[in-house]
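Novice: Need a 3D model of the sequence below.
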Amino acid sequence: MGTVVSIDVRTPLPPPALDAAIETAVAVLHQADEDFSTFRPESWVSRLRRGEVDLADCPEHVREVYRLAGRCRDATGGWFDPAWRRDGTLDPTGLVKGWAADAASAALIEAGAPDHCVNAAGDLRIRGAAGPSAEGSSAEGSGSGKPWRIGIVDPFDRGGLVAVVEGTDLAVATSGIAERGSHVVDPSTGVPASGLASVTVVGSDLTVADAYATAALAAGSDTGDLLAEFTRAGWAWLTVTTTGRIRAGKAFPGQLAAGRQQLGMPAL
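Specialist: You can find the predicted model right below:
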């Protein structure tokens, strides 16, 4: 997928069990790369785009990713669209990273490591607790221990933060233009996204959060109605405009950086 994924396991496990759990999650990630990478000519996505196979020929998990992409297209009014390349082919790249991290997280739970964070280049799936609470251990992964603290990077200062999200079972997806340039486009025009420097979406499903963050970034200055719909659907969000203005939904599970709050930038 042309990116880096990190895995942080906090469940206390014997070293052999810990190694086995991480190896299982890494295998899931490598399989996702083999199946969905546009950089691999033999991947299912590449073969589909060349017309060598039909979607019906693909494994069920590949078909499911394409179904999810279609649902996200409908839910965002087309701002997320697997047909974004505008060449007649479908490419679900905008949500595959989140899907892969979700799948790796599920593999860790199955392997007995319920307290963990999977970070796919800024799209994070956090589960369980970051550490034991004052009262005792979080080894059972109940989420009753110390919450994870996830920093949202300032798109204009990679060493700074615009907010910190806290939780024990969350999906946090951020899409931005500062680090990789204008890699997200308006699907209807093919014009690079503008108006927003970054979008963070928080909820319970990283696949959908990844797609929604991509959609909101593509919508740019027209994102108001889309963000309102996210709020009604139970999703939290935070945006940073290209002029540095920060906005956050009322349900955003964290705090804006103190310096930003002092500038009078609204949390809506």
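Novice: Could you use CA atoms for every contact and neighbour count after this?
Specialist: Will do.
Novice: Could you pick out the longest strand of this structure?
Specialist: strand 157-167 (DSSP state E).
Novice: angle of the following helix or strand past that one against strand 157-167?
Specialist: Downstream of strand 157-167, the first helix or strand assigned by DSSP states H and E is strand 170-176. If you take axes from the mean of the first three to the mean of the last three C-alpha atoms, to 10 degrees, strand 170-176 sits at 160 degrees to strand 157-167.
Novice: Would you state the helices of the stretch 51-200 of the chain in chain order?
Specialist: 60-75, 93-110 (DSSP state H, counting those that start in this stretch).
Novice: So which elements touch the longest strand of the chain?
Specialist: strand 148-154, strand 254-256 (3 or more C-alpha pairs under 8 Å, 6 or more residues apart in numbering; DSSP states H and E).
Novice: so which of the helices of the stretch 51-200 of the chain comes closest to Thr3?
Specialist: Closest to Thr3 of the helices of the stretch 51-200 of the chain is helix 93-110 (C-alpha to C-alpha; 9.0 Å).
Novice: buried stuff in that closest one?
Specialist: 93-109 (16 or more other C-alpha atoms under 10 Å).
Novice: which ones are touching the nearest residue to Val9 once chain neighbours are set aside?
Specialist: Nearest residue to Val9, sequence neighbours excluded (C-alpha to C-alpha, 6 or more residues apart in numbering): His116, at 4.3 Å. If you count contacts by C-alpha atoms under 8 Å, 6 or more residues apart in numbering, His116 has them with Ile7, Asp8, Val9, Arg10, Thr11, Ser105, Leu108, Ile126, Arg127, Gly128, Ala129, Ala130.
Novice: Strands along the stretch 151-268 of the chain, start to end?
Specialist: In the stretch 151-268 of the chain, the segments counted as strands under DSSP state E, counting those that start in this stretch are 157-167, 170-176, 196-203, 236-241, 246-248, 254-256.
Novice: this one next, for a side-by-side:
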Amino acid sequence: MGLRRVEQIMGTAISLEIAGTVPDDEAARLADEVYAWMRLVDDTFSTYKENSEVSRLHAGQLTASGAGEDLRHVLAVCADLWAETDGYFDVYATGRLDPSGYVKGWAVQVASDRLMAAGATDHSLNAGGDVRVHGHAPTGGPWRIGVRHPWDPAAVCFVLAGSDLGIATSGTYERGQHVIDPRGGGAASGLRSVTVTGPDLGRADAFATAAVAMGAAGLDWLATLPDGYESAVVTDDGRFFRSEGLPEHAG
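Specialist: From the prediction side, this is the model:
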């Protein structure tokens, strides 16, 4: 038994694997629900779709109070994250409303929580590097997740392992220097790749984005993350740093 499926949503490959004892027909139904949710999130939060709630809010065609529950929730959390990151996680850093640095991780976290509630306790969901794993892999051991090497797309930089873990990676290697330093106003530099692990993938996603925006100062800031969150960094000049509790695979 088990299910593996990949679909293209949000401009990236979203892969789902459900292991364990979930019957095939139930696994297929749950997968349909996961991908329907991810498409709904894309339709709501995309900055590329003119009719998304985010685009309509930015254009003044929608008020925050008139937005749907999901958008109101995301805006409230992002406001808290702005304060928590000393303003470096800023959904207006690009000059327009763009909560993407939180939304993808949050959406994956919600989908994973729903799979858990439905009894699919052994699963892995990966949306373009935002990963949530729970339970056991088909091998019976923990899930193993390779984090892409920031200079070689065919290689991994390191491998993480866990049975209840969110993993978010932000960097400049795939889409160029797209993360903006909200204080300087220009493209952030100094950190080529930041990976944050922790119990809540949305927050991990935002923390990784904020650290990239900080540049070199992000190294010290990552050491102050809340309990349960760990980090790994590759700098622009090729140095590697990791926190002591990073759940690396030892094999």
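Novice: Work out the TM-score between the chains.
Specialist: The TM-score (TM-score structural alignment, normalised by the length of structure 2) is 0.91; 242 aligned residues with a C-alpha RMSD of 1.6 Å.
Novice: now, which of the contacts of His116 of structure 1 lie within strands?
Specialist: With DSSP E as the criterion, strands contain Ile7, Asp8, Val9, Ile126, Arg127 from among those.
Novice: among the residues you listed, who's most crowded?
Specialist: Highest neighbour count within those, by other C-alpha atoms under 10 Å: Ile126, with 31 neighbours.
Novice: Contacts only, for Met116 of structure 2.
Specialist: Taking C-alpha under 8 Å, 6+ apart as the definition, Met116 of structure 2 has no contacts.
Novice: Show me what it lines up with in structure 1.
Specialist: When structure 1 is aligned by TM-score structural alignment, Met116 of structure 2 is paired with Ile109.
Novice: In structure 1, which residue range corresponds to stretch 194-206 of structure 2?
Specialist: Going by TM-score structural alignment, stretch 194-206 of structure 2 sits over residues 199-211 in structure 1.
Novice: So what touches the matching stretch?
Specialist: Residues from elsewhere that reach stretch 199-211 of structure 1, judged by C-alpha under 8 Å, 6+ apart: 69, 72, 80, 94-99, 101-102, 123-125, 152, 169-176, 212-214, 216-217, 234-240, 252.
Novice: and the gap between His205 of structure 2 and Arg148 of structure 2?
Specialist: To be clear, residue 205 of structure 2 is Asp; His isn't right here. According to C-alpha to C-alpha, to the nearest Å, Asp205 of structure 2 stands 16 Å off from Arg148 of structure 2.
Novice: So for those two, which sits in the more crowded spot?
Specialist: Asp205 (30 against 18).
Novice: neighbours of the closest residue to that one other than its chain neighbours, just the number please.
Specialist: Excluding its sequence neighbours, the residue lying closest to Asp205 of structure 2 (C-alpha to C-alpha, 6+ apart) is Ala168, at 4.9 Å. Using other C-alpha under 10 Å, Ala168 of structure 2 has 31 neighbouring residues.
Novice: now the one 10 residues further on
Specialist: For His178 of structure 2, the neighbour count with other C-alpha under 10 Å is 16.
Novice: What's the match for it in structure 1?
Specialist: Using TM-score structural alignment, the partner of His178 of structure 2 in structure 1 is His183.
Novice: That match contacts Gly190, doesn't it?
Specialist: No. With contact defined as C-alpha atoms under 8 Å, His183 of structure 1 does not reach Gly190; the gap is 10.6 Å.
Novice: re the thing from before, out of the strands of the stretch 151-268 of structure 1, which comes closest to Leu29 of structure 1?
Specialist: Of the strands of the stretch 151-268 of structure 1, nearest to Leu29 of structure 1 by C-alpha to C-alpha is strand 170-176, at 17.0 Å.
Novice: superposed on structure 2, where does the closest one end up, distance-wise?
Specialist: Strand 170-176 of structure 1, aligned to structure 2 and superposed, deviates on average by 0.5 Å (mean C-alpha distance after the TM-score superposition for structure 1).
Novice: got it, and stretch 26-36 of structure 1?
Specialist: Here the mean offset of stretch 26-36 of structure 1 against structure 2 after fitting is 0.7 Å, by mean C-alpha distance after the TM-score superposition for structure 1.
Novice: returning to what we had before: now do the same end-to-end measure for the match of stretch 194-206 of structure 2.
Specialist: So stretch 199-211 of structure 1: terminal residues 11 Å apart, C-alpha to C-alpha.
Novice: tell me which residues of it are tucked away?
Specialist: The neighbour-count check on stretch 199-211 of structure 1 (16+ other C-alpha under 10 Å) flags Val199, Thr200, Val201, Val202, Gly203, Asp205, Leu206, Thr207, Val208, Ala209, Asp210, Ala211 as buried.
Novice: and these as CSV, adding distance to Glu52 of structure 1?
Specialist: Formatted as CSV, the buried residues of stretch 199-211 of structure 1 follow (distance: C-alpha to C-alpha, whole Å):
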residue, distance to Glu52 of structure 1
Val199, 36
Thr200, 36
Val201, 35
Val202, 37
Gly203, 36
Asp205, 32
Leu206, 30
Thr207, 27
Val208, 28
Ala209, 31
Asp210, 28
Ala211, 26
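Novice: What separation is there between the residue lying closest to Asp115 of structure 1 once chain neighbours are set aside and Pro114 of structure 1?
Specialist: Nearest non-adjacent residue to Asp115 of structure 1, counting by C-alpha to C-alpha, 6+ apart: Gly128, 4.2 Å away. Separation of Gly128 of structure 1 from Pro114 of structure 1 (C-alpha to C-alpha) stands at 6 Å.
Novice: neighbour count winner among the two?
Specialist: Higher neighbour count among Gly128 of structure 1 and Pro114: Gly128, with 29 against 26, using other C-alpha under 10 Å.
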